[in-house]
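Student: I would like the atomic coordinates for the input below:
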Amino acid sequence: MLDSVRLQRRQSEIRQTLSALVGKPDLSDDETRSMESLDAEYRANETRYRAALIAEDTERREAGEELETRSDKEWAEMMASFETRQVVLALDEGRSLSGQTAEIVQEMREAGGYRGIPVPLEALEQRNTVSTDTPSPVRTLSIFDRLFPTSVASRIGVNSVQIAQGSQEYPVATAGATAGWAATEGGDVPAATAFQTAEATLSPDHTLGAHMRISRKAMKQTGAGLEQAIRRDMAAAIGAELDRAILIGSGASGEPTGIVTGASNTEAITGAATWATFKAEILAFMAANAIADPSQVKLAINPQDWSDLDDAIWDAGSGITEWDRLVKHVGAGNVVKATQLDAGTALLTVTAGGLSPAYLGLWGGVDMIRDPYSDATSGGLRLTGLLTTDLVMPRQAQVRVITGIGSA
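Tutor: Now for the predicted structure:
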């Protein structure tokens, strides 16, 4: 029993006893001494009761913090125990899954949508090993950063969303309250407008496939090292292709429409890029109430354009370049060199009102399927990892594209 509860009950007993004694017209010496003793105990218990409440409140807060993070810790520990090598051997040799790997696969299968063996995205993270070569998996990053630790998309503000099934909508306000002045004394203020929204929807319309071919020699030669090799290759293949599609996906042949491809605010220029070129787009963001300061802008440019800006001298006397002027206002940490972008193309994004410039939807994990026929004669193993995804830009006002940089 808590000390505060025990003390509270004792105080109640003391009050009942005192109330009975106070109601008597004549008190004996023993009853008088009892009243004095109970009164002293009551005052002492009040101090102890307050102290108990303070101590128990601290314990509750610590217990609450532990409860809030316990589920995440337990999930991280389970993901750290997932063995991709078991999946490969199960597909190649028909070996049964065991341990927490089997539990995770069974749980994902119950969610449905997998033809082969499901692999959680967390399992593709790169794991550390100790000096004795004994695997010691450590969960260090979130799911988006784990897949794309050097991703251009994540650095320009694209957010990833895990979706169990179905579609997911993002209502975006397009019209609402208005403010204005009454033209005359007693006149009406401007008429109200209806609050309206437009829905940006993520749907499971696009499937990304990553192929992996493992020779019989590799399976027999590498042993436990196959675990790390599969993680690195699969994560790199998925990360690189998703990053490209997020930026410049064509919207055809199964690809989602990338940010640059789907942007409506595109400015075509001619001539070399200058700070003034980017400043005009930043002013457009400010005019749309998307930002209040240039440092809120994320910029992705091709490395060749960065080189040209760094070579373009703005003030010969001081040696200041156009690149120096750009990073002075935007910040070097907000500029990303993106090899996925064509030379002459720059992408500017902002996060406004808590809404990211684009959202990447991920449905479940990677569906790992074996092809038993293509490499049957050589004894090899061919794997296909399928990932369902989609990309949406809720508000075009948060994205601007510049093309033609450096053109004559």
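Student: CA atoms for contacts and neighbours, from now on please.
Tutor: OK.
Student: dump the residue contacts of Ala358.
Tutor: 157-159, 259, 391-394 (CA atoms under 8 Å, 6 or more residues apart in numbering).
Student: what's the answer for Glu110, then?
Tutor: Here Glu110 is in contact with no residue (CA under 8 Å, 6+ apart).
Student: how near is it to Ala123?
Tutor: 18 Å (CA to CA, to the nearest Å).
Student: ditto for Trp323
Tutor: 40 Å.
Student: kindly report the same for Ala164.
Tutor: Taking CA to CA, one finds Ala164 at 17 Å from Ala123.
Student: same check on Thr277?
Tutor: The value you get for Thr277 to Ala123, if CA to CA is used, is 43 Å.
Student: another sequence for comparison is provided below:
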Amino acid sequence: MQHREYGHPVAGRAYTDEEAAKFMLAFESRDFEREEVCTTAISNSNWIARSEPLPQGYTATRSHGRDAYQIHLPHGHAARGAGRNQLPILIDGIQSRQVGVADLDQSGNGALVRFSRNAEGVAAQKRYASGEDVLEVAFLQQSTRSQEVPAALTLKTVNVGRETGDTIMSDAQEMLALAQRHNRVDMAHNAIAAGKSLESFRSELLESISTTAFGGAPAIHTGSERSFSLTRLINAEVTGDYSEAGYEREMCQEAKRNYAGKAKGIVIPSEAIYQSRATMLTSGNASGAVDTVLMGSEYIDALRPFSAVTAAGATFLRGLAANVSIPKNNADVSASWVAEGGAIPESDLDIDNVTMSPRMLAGRASFTRHLLATSNPQIDNLVRQGLAQQIANGLDAAALEGSGVGAIPTGVANQVGINTFPTAGGGTMTHSESLDALAEIAAANLDTTNAVWILNPTDAATLGAQAKDSGSGMFVYENGRILGRRAIESTHATQGTVYVGLWEHCLIGMWGGLDLIIDPYTGGANGIVNIYASQLADVAVRYPPAFQAITLTTP
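Tutor: Below is the predicted model:
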């Protein structure tokens, strides 16, 4: 049997079942992460009987704290039938140049491709992700077996030396560079695999950045079905034993490498957290969470302010690595009607910048070692959500009414240039006044269709009793809406002030993940583990006239 490789026929030789098993076992037991060159028990260079291309494309994912690629593998059933759980990835079929492995799915229809961290593996991953290299499945010709069994995946170059290939590589590299700046590497990989243009990817990336909301996220699930456990990580840090938290440690090491500045403790990937509570005890405050019959699903959490700015549609910029400067056009050029022979008047663009720089938002939470040791997995989610909500509430308060003094960002209420509207009196707002307040935003050439109101619950009760007119039986605030626009109640809004605006113009930047310092010593005598959490973030307003602060004037 022959196959064609780079246009040249290559003759394979037949292996006995015993030889084939020995060949596969050699690859199965090899540590593909080792830096040095590895060889197998069979060294014949013509070991491939035949190879065929795999279906193009992949789904980018994460495994063991790094990029991985889910592929369709039509011959996976045969490999699993032969007792294989993995296939080696070899450059050009050369046995000594293994750069990764493909973990076979239980279904036998696919595999998870992972590349080595050594230099050759990193280079091979970049070529594969960009489309310069493709994978083929290589078969051994076995003399006594009727069915061909996949022995390895071989990585082959397809785009080098062609003008179109150079263009593809240039676009792919630009996509990856853009994605890395905005923490959207998986999106770039998927776009490259789908053959999308650079322009199309830019558009999708901007849409993703502008619409990503900040809120509760579940634990990370990777292609290898591992999940990030915060309590497992804390327990390992306290005891010094990471034997059960290797995955968490690897994820944190990667997050620390991408952290802006110098982290003081463990850096938790943002996707593992965003999804501090008071001390959780096994007696007193948290006694209901531990012992006898533990009902984690019935845990009674602390009451916290709702993250109103996030719910209203604030724009989140994640994965930032340096100070941010966003160009802003204050005044556009204008066109004029000109008489014949008349001079065309000049009009200049007025360009400004919206800047953001990392500021530290920090908090502390604590819980007992007993709780850590005896609680069920529900507690892991509760700890994660508690930390995330603590940071989220701090961001929400700063985004809405941050003073701008010292390290505190300047929120919407204290931005220069927002609209202000005092009502006539009575500590309320009439239907007519709400129309006037919204009209001031529309006067700045802004579409107020998607405007959102934010108000204190006490003010909500007042406006809910304020009749729109004398005969309709309708009220200013009714069914969660004012003037047909959504209204959100939040204690972060000062009583007596109502906000309305287009909240996508409120920018919240986040640098890196959550910096976590675990302190088992300060409260060690009482079995308390303290957690100090900090997040680098900042708030800015892209266009102040998009917001209105309404003062409910009292007599």
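Student: neighbour count winner among Thr277 and Ala123 of the first structure?
Tutor: Taking other CA atoms under 10 Å, Thr277 of the first structure and Ala123 do not tie; Ala123 has more neighbours (24 against 15).
Student: quick one: which helix or strand includes the equivalent of that one over in the second structure?
Tutor: By TM-score structural alignment, Ala123 of the first structure lines up with Ala272 in the second structure. Element membership for Ala272 of the second structure (DSSP states H and E) is helix 270-273.
Student: give the buried residues for that helix.
Tutor: 270, 272-273 (16 or more other CA atoms under 10 Å).
Student: how about stretch 51-67 of the first structure?
Tutor: Here stretch 51-67 of the first structure shows Ala52 as buried, counting by 16+ other CA under 10 Å.
Student: what does Arg318 of the second structure correspond to in the first structure?
Tutor: Checking TM-score structural alignment: Arg318 of the second structure goes with Gln162.
Student: that match contacts Gly365, doesn't it?
Tutor: No - Gln162 of the first structure is not in contact with Gly365 according to CA atoms under 8 Å; the separation is 9.2 Å.
Student: which one's more surrounded, those two?
Tutor: A count of neighbours by other CA under 10 Å puts Gly365 above the other of Gln162 of the first structure and Gly365, at 21 against 14.
Student: the host helix or strand of that one vs the second structure - mean distance after superposition?
Tutor: Using DSSP H and E, Gly365 of the first structure falls within strand 359-371. For strand 359-371 of the first structure, the mean deviation from the second structure after alignment is 0.9 Å (mean CA distance after the TM-score superposition for the first structure).
Student: what stretch of the second structure does that strand fall on?
Tutor: Going by TM-score structural alignment, strand 359-371 of the first structure sits over residues 507-519 in the second structure.
Student: same question for stretch 386-395 of the first structure.
Tutor: The aligned range for stretch 386-395 of the first structure is 534-543, by TM-score structural alignment.
Student: pretty sure Leu91 of the first structure is touching Thr384, no?
Tutor: No - here Leu91 of the first structure does not reach Thr384: they are 11.1 Å apart, not a contact under CA under 8 Å.
Student: what is in contact with those two at once?
Tutor: Common neighbours of Leu91 of the first structure and Thr384 (CA under 8 Å, 6+ apart) are 369-370.
Student: strands of the first structure, start to end?
Tutor: Listed in chain order, the strands found in the first structure under DSSP state E are 117-119, 159-163, 168-175, 196-202, 206-214, 266-268, 298-301, 313-315, 320-321, 335-337, 346-349, 359-371, 381-392, 399-403.
Student: of these, which approaches Arg48 of the first structure most closely?
Tutor: strand 159-163 (49.8 Å; CA to CA).
Student: can you pull out the residues in contact with that closest one?
Tutor: 144, 356, 358-364.
Student: average gap between it and the second structure?
Tutor: Relative to the second structure, strand 159-163 of the first structure is 1.4 Å off (mean CA distance after the TM-score superposition for the first structure).
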